[in-house]
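Visitor: What shape does this take:
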Amino acid sequence: MSDREALADLVAEYARCVDRGDPEGVAACFAPDGVLRIVNLARGGELIGERKGREQITRAISRMPYHPTFHFLGQQQVEVNGDTATGETYCIAHHLTVPDDASAAHDYIMYIRYQDHFARLDEGWRFAARELHIDWTETRPVENS
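Guide: Have a look, this model is predicted:
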């Protein structure tokens, strides 16, 4: 498998683990000291959150208030330089919210670009740092949830 294929597989595994509600699987996509940041570009680059290390990442993913999620990955560009790489992946991420009071469910949609720094470890390629850049969002009603 080429480095580019392995990096695309890592990005897809991250999305699959988020969508399956597997916080440990998400964290395993990161280097032990990896960093996950969320930046809202629609609000002037506001840093919404930062988690460092697999334990913090696991905790953050396990507390997401949405279930289920649905990440649809788009184009990806990566540049490999030995045992490090950088990349950008486009994504449309759907987040379903079903209120406890039986009111209408809604889909919070994020149009995002992941800015990634990768490191090749003994266990394979992992995220050294992943920044989720939110370009814009929208909320839609959901008819069948």
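
Visitor: contacts, neighbours, all on C-alpha from now
Guide: OK.

Visitor: Give me the distance between the longest strand along the chain and the centre of its chain.
Guide: If you go by DSSP state E, the chain has its longest strand at strand 124-141. Centroid separation for strand 124-141 versus its chain: 5 Å, with Cα atoms, centre = their mean, to the nearest Å.

Visitor: Could you do stretch 52-59 as well?
Guide: 13 Å.

Visitor: how about it: buried residues?
Guide: Buried positions in stretch 52-59, judged by neighbour count with 16 or more other Cα atoms under 10 Å: 52-54, 56-58.

Visitor: all strands for the chain, in order.
Guide: Going by DSSP E, the chain shows strands at 30-40, 46-52, 69-81, 84-97, 106-121, 124-141.

Visitor: can you state the direction angle for the fifth one and strand 124-141?
Guide: Counting by axes from the mean of the first three to the mean of the last three Cα atoms, to 10 degrees, strand 106-121 points 170 degrees away from the direction of strand 124-141.

Visitor: Same check on the first one?
Guide: Angle of strand 30-40 versus strand 124-141, following the same axes, to 10 degrees, is 30 degrees.

Visitor: Please apply the same query to the second one.
Guide: With the same axes, to 10 degrees applied, the angle from strand 46-52 to strand 124-141 works out at 140 degrees.

Visitor: how about this one, so we can line them up?
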Amino acid sequence: MSALTVEDRLLLTDLVHRYAVLVDGWDAAGVAGLFLEDGVLVSPDPPQTLDPVVEHRGRAGVERAIAPITTLGTSVHAITGTVLDVGEAPGTARGRVTCSAHHLTRRGDTWHDVTWVVRYRDDYRRTDEAWRFARRSASLSFLESRTVRAVREGPAFG
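Guide: You can find the predicted model right below:
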């Protein structure tokens, strides 16, 4: 196995950050396009479990999984760490990514921020076009809820 090139690292970092930006932009189809045709997104089911337990298969499944983001007032995903390693097969890589995901909703006149501290385990595959997610598995370290004073509503980067 050879090491990841600097270019591969930059492209994989862009993929990870593009995922966050597209989620915050409420672009579920765009997020799904970052996955291989047969890619898998595995999500937790909070507050019942913080472990990755719900599988969403294929781009259509990923799109359905991301679509509920539009029911929020807004969201902000902040990547806090990324570690990338060469995969077991040529043209593959693995990643460990940490993220704080703020999900803002209004209850009456009060805005609430439910923050998920997420740890992603990623498997990536290089295609002729770009690096894509083969599998992205999200577990939560913890959930936090608090009120906030003001919110700019709607999709970010929209």
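
Visitor: Can you give me the TM-score here?
Guide: For this chain pair, the superposition-based TM-score is 0.89 by TM-score structural alignment, normalised by the length of structure 1; 143 aligned residues with a Cα RMSD of 2.0 Å.

Visitor: if I pick the equivalent of Asp14 of structure 2 over in structure 1, what's in contact with it?
Guide: By TM-score structural alignment, Asp14 of structure 2 lines up with Asp9 in structure 1. Contact analysis of Asp9 of structure 1 by Cα atoms under 8 Å, 6 or more residues apart in numbering lists nothing.

Visitor: quick one: Asp9 of structure 1 from Gly124 of structure 1, how far?
Guide: 11 Å (Cα to Cα, to the nearest Å).

Visitor: and if you look at Glu50 of structure 1?
Guide: Distance, Glu50 of structure 1 to Gly124 of structure 1, by Cα to Cα: 24 Å.

Visitor: and the longest helix along structure 2, how far out from the chain's middle?
Guide: Taking DSSP state H as the criterion, structure 2 has its longest helix at helix 6-24. Per Cα atoms, centre = their mean, the displacement of helix 6-24 of structure 2 from the mean C-alpha position of its chain is 10 Å.

Visitor: Same check on stretch 135-144 of structure 1?
Guide: 18 Å.

Visitor: tell me, it lands on which residues of structure 2?
Guide: Counting by TM-score structural alignment, stretch 135-144 of structure 1 corresponds to 141-150 in structure 2.

Visitor: Thought Gly95 was touching Phe125 of structure 2, still the case?
Guide: Careful, residue 125 of structure 2 is Arg; it's not Phe. No. Arg125 of structure 2 is not in contact with Gly95 according to Cα atoms under 8 Å; the separation is 11.3 Å.

Visitor: I'd assumed Glu88 was in contact with Glu79 of structure 1.
Guide: No. Glu79 of structure 1 is beyond contact range of Glu88, at 9.4 Å (criterion: Cα under 8 Å).

Visitor: of these two, who's got more company?
Guide: Neighbours per residue (other Cα atoms under 10 Å) separate Glu79 of structure 1 from Glu88, with Glu88 holding more: 18 against 14.

Visitor: Enumerate every residue touching the more buried one.
Guide: Residues in contact with Glu88 of structure 1 (Cα under 8 Å, 6+ apart) are 76-78, 113-116.

Visitor: Among those, which pair sits farthest apart?
Guide: Pairwise distances across those peak at 12.9 Å for Val78 and Arg113 (criterion: Cα to Cα).

Visitor: In terms of neighbours, single out the busier of the two.
Guide: Arg113 (21 against 18).

Visitor: give me every residue that touches that one.
Guide: Arg113 of structure 1 touches 88-91, 132-135, counting by Cα under 8 Å, 6+ apart.

Visitor: show me what contacts the aligned residue in structure 1 for Val62 of structure 2?
Guide: Aligned counterpart of Val62 of structure 2 in structure 1: Ile57 (TM-score structural alignment). When contacts are counted by Cα under 8 Å, 6+ apart, Ile57 of structure 1 touches 23, 26-27, 35-36, 51.

Visitor: Could you single out the nearest of these to Pro99 of structure 1?
Guide: For those, the nearest to Pro99 of structure 1 is Pro23 (22.3 Å; Cα to Cα).

Visitor: any idea what that closest one aligns with in structure 2?
Guide: For Pro23 of structure 1, the residue aligned by TM-score structural alignment is Ala28.
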